[in-house]
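Chemist: Predicted model, plus sequence, below.
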Amino acid sequence: MSNELDISKHDDRDPNPWLAMYLDSSIPINEKTKQALMRDNNSKSARYLLPFVQLWSKITMFFIHIFKFIFPKLFNSSKILHRMLAWGLKTWVSPDANLLIFRHFHVGSDILSFIWANIDGVETKSSPLRPKNFEDVKDDLFLLHDLNLYNFVINLNSELKSKNLTIKQKSDLDLSMITEDQFDHIQFPNKWTNILDLRSAIELFTPFYQLFLTANDFVRASNSLQLDETIAIYTAQILGTPGHLGLVNNKHPMVPATTYSAAYRLVLHGLASETLHEILVNLKLGKSKDGVMTPKSK
């Protein structure tokens, strides 16, 4: 743990907001993820570089939007995009930010697998994405993440309607797919160039995402963030405990938000996934966040 998150360094006249958030236990989240996120928020990159990156990103996206309107099929290459993303993550992004990015795919895969495994009568299955290194990023990782999410919602609801099924509370939960992976097996680069915080990295990558994907792929990726509410509702129906819906900030998927806010909403998407996953981890371990014992999984 960095000095900034050390309680012994606390100054009553100059309290660190990220120390407060780190010590607060009201929001369920993986401990290692929480440390990484708070260090990332308190990094020099987030404090000094991010405002300039955000301004550059919005201006660049505006001109790319015009360019793609005139030349919609030029520069469309998911392969080139993901090779650039893999290089950028490895070369410029901090270890904490890389940890948060890589964890997100594993956490999301766990949640989708949990949903289909706990709806009786459905055969719809998710397509897990569990990247282990930067080479895995090159296999259209980010694009597949968005496609998998939409295909999961479409296939699941199509099957529910065709079989006249509904998502119901399940007392005998299957939590076998929920992992407690701490990513200790992945050594993220920590060279002098690895300085970018999570939000700066996303803001920098978003214009390239817009440039090298088709307009449909980019808009779909942006709109997929609002499916946080949809996935949270599915889980609440299974658990019978809707309290965690209050932790979801990306809402109302039938009313799409502008793509210019995609970078910020992507961070909120990651946080929503982490909190929901931690709730499922606590259930698997047979305890809730407040220590009250709950039925263990089969």
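Modeler: Here it is on my side, so go on.
Chemist: from here on, contacts and neighbour counts on C-alpha atoms
Modeler: Noted.
Chemist: thought residue 30 was touching residue 278?
Modeler: Yes: Residue 30 lies in contact with residue 278 (Cα atoms under 8 Å); the separation is 6.0 Å.
Chemist: Neighbour count: those two, which is higher?
Modeler: Neighbour totals were compared for residue 30 and residue 278, and residue 278 leads with 22 against 17 (other Cα atoms under 10 Å).
Chemist: here comes the other one, which I'd like you to weigh against the first:
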Amino acid sequence: MKDNILDLSKHDERDPNPWLALFLDDSIPINQTTKLVLMRDNSSRSVRYLLPFIEVGSKITMFFIHIFKFFFPKLINSSKVLHRILAWGLKRFVSPDANLLIFRHFHIGTEILQFIGGNIPNVKVAGDPLKPRNFEDVKDDLFLKHDLNLYNFVIRLNRQLREKNITIGPPEQMNLSMITEDQFDHIDFPDRWTNILDLRSAIELFTPFYQLFLTSNDFIRASNSLQLDETIAIYASQILGTPGHLGLINNKHPMVPVTTYSAAYRLVLHGLAAETLHEVLVKMKLNKNADGVVMPKR
């Protein structure tokens, strides 16, 4: 299937390929490389044969870890060990397509926060840019920092908005200098016979490790951070002056948290939401440059 995802000559009207249909459809803004690898990932053997078993096993394991952490909340807590396990697992067992989607997410997430911070006058929100280039970068608490960045960004931003009595709105001149068109052709992901896990299977397998090696606060905060998709999308819509892309957000209502057992699925939706918003910004930048508008430097 990996080689035939775009083979229209093999289209069978009695048995149409759903992933080919979604790849050809352009109703949702998304990077074309991302769309290709996501459709290949969805059609992989790992999704068909491994994911159903992994999902069940992951939730059962999380249930017992939940009980264990209730009685021994501080017995096993090590973000460093967790991220070494994640780096090792990503490198040896996750497919190149899934790794691309995971690594790319940190880059576009960083750029989206920089876009919001860079387009609100009189506001300066210092952050911790996360743009991993290899598996060694994962070991530096990459996933934990990603979650912390989101909450710290919201807190720092809104503290300044309140102190300075600022309302977010369209700026006089849009700053898109931080938005890139990175296709990730500079990262050579491993493609050995063991690199077979699709994106959702990898997340389902890693989630129990996340729960085990982080404190309860860190794990619950990481799960709840997914619902900040709506918050970040609203900030972006206020800057862009249009709410159109809000319809693409599925992780909503951050003030009403949901169970951590659905974190893996919602994490995939989180990645898709980030990709669609980033593509909207990329197209805006390309259109402005094509019209001869000089983008302000950051």
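Modeler: Nice, thanks for sending it over. Everything quoted here is computed from the prediction, not taken from an experiment.
Chemist: show me what contacts residue 243 of structure 2?
Modeler: Taking Cα atoms under 8 Å, 6 or more residues apart in numbering, we find residue 243 of structure 2 in contact with 234, 237.
Chemist: Apply 7 Å and report the result again.
Modeler: Residues in contact with residue 243 of structure 2 (Cα atoms under 7 Å, 6 or more residues apart in numbering) are residue 237.
Chemist: so how far is residue 250 of structure 1 from the equivalent of it over in structure 1?
Modeler: Using TM-score structural alignment, the equivalent of residue 243 of structure 2 in structure 1 is residue 242. Using Cα to Cα, to the nearest Å, we find residue 242 of structure 1 at a distance of 16 Å from residue 250 of structure 1.
Chemist: Likewise for residue 82 of structure 1?
Modeler: 25 Å.
Chemist: With neighbour numbers in mind, choose between these two.
Modeler: Neighbour totals were compared for residue 82 of structure 1 and residue 250, and residue 82 leads with 24 against 20 (other Cα under 10 Å).
Chemist: pretty sure the more buried one is touching residue 138, no?
Modeler: Yes: using Cα atoms under 7 Å, residue 82 of structure 1 is in contact with residue 138, at 4.8 Å.
Chemist: Could you look up the SS state of residue 287 of structure 2?
Modeler: Using DSSP: H, G, I helix; E, B strand; the rest coil, the three-state assignment for residue 287 of structure 2 comes out as helix.
Chemist: mind listing the helices for structure 1?
Modeler: Ranges of helices in structure 1, per DSSP state H, are 17-23, 31-41, 44, 50-70, 78-92, 95-117, 134-137, 141-162, 198-212, 215-223, 228-239, 262-284.
Chemist: of all those helices, which lies closest to residue 292 of structure 1?
Modeler: Set against residue 292 of structure 1 and scored by Cα to Cα, the helices of structure 1 come closest in helix 262-284, at 10.2 Å.
Chemist: Of all the residues in the closest one, which ones are buried?
Modeler: 262-263, 265-284 (16 or more other Cα atoms under 10 Å).
Chemist: same thing with stretch 54-64 of structure 1?
Modeler: Buried, per 16+ other Cα under 10 Å, within stretch 54-64 of structure 1: 54, 57-58, 60-61, 64.
Chemist: will you turn the residues you listed into CSV that also has distance to residue 18 of structure 1?
Modeler: Formatted as CSV, those follow (distance: Cα to Cα, whole Å):
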residue, distance to residue 18 of structure 1
54, 21
57, 26
58, 27
60, 31
61, 31
64, 35
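Chemist: Let me know the closest of the residues you listed to residue 100 of structure 1.
Modeler: Set against residue 100 of structure 1, the nearest of those by Cα to Cα is residue 54 (19.7 Å).
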